[in-house]
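> what follows is a predicted protein model with its sequence.
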Amino acid sequence: MRSVLLGVSLCVLAGCATVSVVPGEASFETSLSKGQSELREASNAYCDEVVQAGWVEETGGIASLADTLMHGKTEVAGRAGFYATRIGAETKAPALVLGRIVADSQAARIGLSGVTGEAETLLRNRDKNASNRADVMSYERALVRAQMAHRGFQEALDLVSVRADMDVKPIAAEIEQFAVMIDDARTIADRLAERYVAGGTAGS
């Protein structure tokens, strides 16, 4: 299932979201329910927020995304990443950097919570065809962005910690909460994907 979701995510960012994997799906997607539309809107809005807030670099391409998903790579080894550089993790006053990290992590976590709430609402829908390809792709794309943001926060914390003469455990705990939320959201994404596949198979 993970390889399926990887392909789905890459497909979204490559601009091939029009490919149909279930016969007759195109006609089904022309009459989307309100809940489905809200999940996609929330996911897309979160992806925009992650970039606009400066947590993740807008560019990077498919190869960078593949490394993020499969190997956890986000930046060139030995060089501070986009987020850490942007907030001055190696240069600015540690107290200011740490405050920025915790505030950004909290905002990213709250935003993802809202998107996941829409996904959970969709899962509660009793219609066996409630999940479709567009929902799965948009939600998975939001999770990829969240994962990239989390790694940026963690890297920045690691860099500033060596200079900070203060307890960074509360900040580390906040970032860990974000990581746990992402893991939980992945489980929901898997359930959405499974429901979508099962619904498509039943209707074929």
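In hand now; what should we look at?
> only C-alpha atoms from now on, for both contacts and neighbour counts.
Noted.
> what are the ranges of the helices in the chain?
2-13, 25-28, 34-52, 61-71, 82-86, 94-124, 133-161, 169-203 (DSSP state H).
> so which residue is smack in the middle of the protein?
Residue closest to the mean C-alpha point of the chain, counted by CA atoms, centre = their mean, is residue 143 at 1.9 Å.
> what sits against that one?
Residues in contact with residue 143 (CA atoms under 8 Å, 6 or more residues apart in numbering) are 112, 182, 185-186.
> tabulate those residues (a markdown table), appending neighbour count and distance to residue 102.
Converted to a markdown table, the contacts of residue 143 look like this (neighbours: other CA atoms under 10 Å; distance: CA to CA, whole Å):
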| residue | neighbour count | distance to residue 102 |
| --- | --- | --- |
| 112 | 25 | 15 |
| 182 | 22 | 16 |
| 185 | 23 | 21 |
| 186 | 19 | 23 |
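> a markdown table for the residues you listed, including distance to residue 173?
Below are the contacts of residue 143 laid out as a markdown table (distance: CA to CA, whole Å):
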| residue | distance to residue 173 |
| --- | --- |
| 112 | 17 |
| 182 | 14 |
| 185 | 18 |
| 186 | 20 |
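> take the one below as the second:
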Amino acid sequence: MSRPLAFLAFLTLAPLGGCATVSVYEAVSAEVSLTEDQSELRKAADAYCKIARDKGLATGEASLTALADMLTGNNDNAGAYWKKIGADKAAPASTVTRVRADLNASAKGLTDLTVLANSLLKTTKPTRSDVQEFERALIHARQSRDSFSDALVQANKRSEREYQILLELGPMDAALAKARSAADELAAVRAQELSTAQASS
């Protein structure tokens, strides 16, 4: 398959994989309140995203240009997580130790965020920003997972023993599964609330 066709195929199939969460789209003017600005979930999600970006684990963005560069092999890896931690130069064991520490921290952060989201669902109704910020954190988490995988691949290239990447990614995958479920529930509750409000107006 030619690269242009592969690119089109990727764009066509990409929405079918990963998280099944459907964002709740609503007008910006639909809700702007002090409560929304002070949401603990929003603050925690924003902090999670910032940590992921600062470590080089995620960008939170997936532009068409970035996807095209990836498929054509025109990637600039200067800012990649594996490059930042020297996974292509450091001793494989040291790289894996570093990845495990960062991965466990990222998985714990996502788990804590999911607990906060579930707690919010039991006590109040999620705001538009709650839904959007949690989904943004989920995007950062998925990108972080990919970054950890890339770093482990680099370690395996020079290691005498082969590290089991899927096993190493286990804690992150478990946290992602629970976060996806929470994101779906947040979106569903928000959509139901909007539907009820529109029906009564």
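Thanks, I have it. These numbers come from a predicted model, not from an experiment.
> hmm, back to that, just say which of the helices of structure 1 is most tucked in.
Sort the helices of structure 1 by mean neighbour count, taking mean count of other CA atoms under 10 Å, and helix 133-161 sits at the top with a mean of 23.
> Provide the aligned range in structure 2 for it.
Under TM-score structural alignment, the alignment places helix 133-161 of structure 1 onto residues 128-156 of structure 2.
> the matching stretch: average distance to aligned residues in structure 1?
The superposed stretch 128-156 of structure 2 is, by mean CA distance after the TM-score superposition for structure 1, a mean 0.6 Å from where its aligned residues fall in structure 1.
> off-centre distance for that stretch?
In this view, stretch 128-156 of structure 2 has its centroid 3 Å away from the chain centroid, taken as CA atoms, centre = their mean, to the nearest Å.
> looking for the alignment partner of residue 13 of structure 1 in structure 2.
Alignment note: residue 13 of structure 1 maps to a gap in structure 2; criterion TM-score structural alignment.
> how much space between residue 13 of structure 1 and residue 69 of structure 1?
For residue 13 of structure 1, the distance to residue 69 of structure 1 equals 13 Å [CA to CA, to the nearest Å].
> show me what stretch 161-176 of structure 1 is in contact with.
94-95, 98, 101-102, 105-106, 150, 153-154, 157.
> residue 7 of structure 1: which of those is nearest?
The closest of these to residue 7 of structure 1 turns out to be residue 150 (CA to CA; 21.5 Å).
> look up how far residue 169 of structure 2 lies from the closest residue to residue 60 of structure 2 other than its chain neighbours.
In space, and not counting its chain neighbours, residue 60 of structure 2 is closest to residue 140: 5.2 Å by CA to CA, 6 or more residues apart in numbering. Distance, residue 140 of structure 2 to residue 169 of structure 2, using CA to CA: 15 Å.
> what's the answer for residue 177 of structure 2, then?
Residue 177 of structure 2 is 12 Å from residue 169 of structure 2, where distance means CA to CA.
> before we move on, what about residue 74 of structure 2?
According to CA to CA, residue 74 of structure 2 stands 27 Å off from residue 169 of structure 2.
> same deal with residue 184 of structure 2?
Distance from residue 184 of structure 2 to residue 169 of structure 2, counting by CA to CA: 23 Å.
> now residue 53 of structure 2
Distance of residue 53 of structure 2 to residue 169 of structure 2, given as CA to CA: 19 Å.
> and residue 136 of structure 2, by the same measure?
For residue 136 of structure 2, the distance to residue 169 of structure 2 - CA to CA - is 21 Å.
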